[in-house]
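S.K.: show me the folded form of this:
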Amino acid sequence: MSEQSPTHKPSYKRVLLKISGEALMGDQGYGLHPPTVARIAQEVKSVHDLGVEICMVIGGGNIFRGLQGSAQGMERATADYMGMLATVMNALGMQAALEELGLHCRVISAIRMDEVAEPYIRRRAVRHLEKKRIIIFAAGTGNPYFTTDTAATLRANEMNCEAIFKGTKVDGVYDKDPKKHADAKRYDTVTYDEVLQKHLGVMDASAIALARDNDLPIIVFSLDEPGGFRGILAGDGTYTRVHG
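M.R.: The predicted structure follows:
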């Protein structure tokens, strides 16, 4: 990965990074793996050091997933609220890792829990970004039946982000699972409608529709590739751009 020169302007000034809760597990089967959390925090810092304003949404699937809970007989709304609380735990873990690196970070929860996180107030959140603080949006949208993908797209629009960066295990969007099919084809670019029509699994349909309606590009890249997040901002790297 080539280093960015000091004079090179980042591709975007304000972005939202969406990662799954599973990304924090490392090789464990559940929970948070502190070295993995620290590595992701370092990736975030490398982009923050470029002057990019960053907000984040982290899923909760490493601790509890609402859909799985409801599939086992639990009421869906209750299961989803449990999943939202899991995202708060992940957000606090990431906040600690970022602060360990000397960054200023705020966790903002859609469900009020004032002792551990700020309530969501849009203008205050925007001000945090303007002050170069990293924001982690937790508890999804605060409503059951909505995924953290939808929450990420909603918050990215509210914060006037220029793109959503979706960190995954693979370096873009493929026509089929590249880990199972050697002939899987990676897209350099793909439209929102193609993602929906071909069920490419970038984000759920509500999130894709919300991004499409507001012309918000989604950059899908590998969070496992060291320097990948920074590299894309520097105009390098491998990724798929979802656009109109």
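S.K.: every contact and neighbour count from this point should use C-alpha atoms.
M.R.: Noted.
S.K.: okay, helices next: where are they in this structure?
M.R.: Using DSSP state H, the helices of the chain run over 34-48, 66-71, 76-100, 122-130, 148-158, 192-197, 205-213, 228-233.
S.K.: which of those helices sits closest to residue 60?
M.R.: For the helices of the chain, proximity to residue 60 was assessed by Cα to Cα; helix 76-100 is nearest, at 4.4 Å.
S.K.: gap between the closest one and the chain center?
M.R.: From the chain centre to the centre of helix 76-100 is a distance of 13 Å (Cα atoms, centre = their mean, to the nearest Å).
S.K.: before we move on, the earlier item: can you tell which of the helices of the chain is closest to residue 242?
M.R.: Closest to residue 242 of those is helix 192-197 (Cα to Cα; 6.1 Å).
S.K.: buried set for the closest one?
M.R.: Using 16 or more other Cα atoms under 10 Å as the test for burial, helix 192-197 gives 192, 193, 195, 196.
S.K.: check which helices and strands that helix sits against.
M.R.: When contacts are defined as 3 or more Cα pairs under 8 Å, 6 or more residues apart in numbering; DSSP states H and E, helix 192-197 sits against helix 205-213.
S.K.: to compare against the first, here's another:
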Amino acid sequence: MSNAEQGHPATKYKRVLLKISGEALMGTQGFGLHPPTVERIANEVKTVHDLGVEICMVIGGGNIFRGLQGSAQGMERTTADYMGMLATVMNALGMQAALEGLGINTRVISAITMNEVAEPYIRRRAVRHLEKGRICIFAAGTGNPYFTTDTAATLRANEMSCEAIFMGKNGVDGVYDKDPKTNPDAKRYDHVSYDEVLRKNLKVMDASAIALARDNDLPLIVFPLDAPGGFRSILAGEGIYTTVS
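M.R.: Have a look, this model is predicted:
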């Protein structure tokens, strides 16, 4: 039965990747995972999954450990980055538990082999999971130090033939020319080019991730993750967001 026959609004996208920061999972507690917040985000994802959209996810690890901060405090960068990758696996498992609690089959797929808790990354297997309606959460970044989860998200979105990356942000409803939290006169963009993001250093993603998206014509959609129904409304052609393309 088609989405239209089920009464769902037609969606522009068939397969998307949702990128969220680790900090989005910690709620107001300032550290770690806040189960009610994880459950709220899982419910937002479910509303889009219910439209028949195939969903990949990449979650950062900054709520547990951030490699760059560790290296800034004297830790060897490679070790710090691997610790950050392990933090993303913890977040992915937490999100998987929340999604499966809502009845959605979910697979955590790790770029670092840990067969007891996650599948290894095999592209064709991951594509098959999506085709079967399962949500794939890609964890452990690219499996390599010196690469952020932004780059991992862009890489996986390209490998999975996603039609867009949805960047869920807390407290902002798109891309601004400067930080709207500290600059009341900040201007919000409805659309901005990849090159302008790089030229003005607009902090959407790191430069290598933006360049990878640009080189593969992969649009980024930046939207407020903390707005109830925000993810679903954009798929239905509504809502407030910024498109980077």
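S.K.: once they're superposed, tell me the TM-score.
M.R.: Scored against TM-score structural alignment, normalised by the length of structure 1, the superposed chains reach a TM-score of 0.97; 240 aligned residues with a Cα RMSD of 1.0 Å.
S.K.: related to what we said a few turns ago, for the buried residues of helix 192-197 of structure 1, which one is nearest residue 120 of structure 1?
M.R.: For the buried residues of helix 192-197 of structure 1, the residue nearest residue 120 of structure 1 by Cα to Cα is residue 192; the value is 28.3 Å.
S.K.: residues contacting the closest one?
M.R.: By Cα atoms under 8 Å, 6 or more residues apart in numbering, residue 192 of structure 1 lies in contact with 208, 209, 212, 242, 243, 244.
S.K.: and the gap between the aligned residue in structure 2 for it and residue 200 of structure 2?
M.R.: For residue 192 of structure 1, the aligned residue in structure 2 is residue 194 (criterion: TM-score structural alignment). Distance, residue 194 of structure 2 to residue 200 of structure 2, using Cα to Cα, to the nearest Å: 10 Å.
S.K.: pretty sure residue 214 of structure 2 is touching residue 245, no?
M.R.: Yes - taking contacts as Cα atoms under 8 Å, residue 214 of structure 2 lies within contact range of residue 245: 7.1 Å.
S.K.: picking up where we left off before, across to structure 2, which of the contacts of residue 192 of structure 1 hold up?
M.R.: Cross-checking the contacts of residue 192 of structure 1 against structure 2 gives 208, 209, 212, 242, 243 as conserved contacts, using both residues aligned by TM-score structural alignment, their matches' Cα atoms under 8 Å.
S.K.: so what corresponds to the first one in structure 2?
M.R.: Residue-level alignment of residue 208 of structure 1 against structure 2, with TM-score structural alignment as criterion, gives residue 210.
S.K.: what's the nearest residue to its match if we skip its chain neighbours?
M.R.: Closest residue to residue 210 of structure 2 apart from its sequence neighbours, by Cα to Cα, 6 or more residues apart in numbering: residue 194 at 6.4 Å.
S.K.: ditto for residue 86 of structure 2
M.R.: In this structure, residue 86 of structure 2 finds its nearest non-sequential neighbour in residue 140, 6.0 Å apart by Cα to Cα, 6+ apart.
S.K.: give me the number of residues near the one you found?
M.R.: 30 (other Cα atoms under 10 Å).
S.K.: go on, residue 199 of structure 1?
M.R.: Using other Cα under 10 Å, residue 199 of structure 1 has 14 neighbouring residues.
S.K.: how much space between the alignment partner in structure 2 of residue 81 of structure 1 and residue 66 of structure 2?
M.R.: Superposed on structure 2 with TM-score structural alignment, residue 81 of structure 1 falls opposite residue 82. According to Cα to Cα, residue 82 of structure 2 stands 10 Å off from residue 66 of structure 2.
S.K.: can you check residue 234 of structure 2 too?
M.R.: As defined by Cα to Cα, residue 234 of structure 2 lies at a distance of 30 Å from residue 66 of structure 2.
S.K.: which of the two has more neighbours?
M.R.: residue 66 (21 against 18).
S.K.: check contacts around that one.
M.R.: Counting by Cα under 8 Å, 6+ apart, residue 66 of structure 2 touches 80, 81, 83, 84.
S.K.: how near is the last one to residue 208 of structure 2?
M.R.: Counting by Cα to Cα, the gap from residue 84 of structure 2 to residue 208 of structure 2 is 18 Å.
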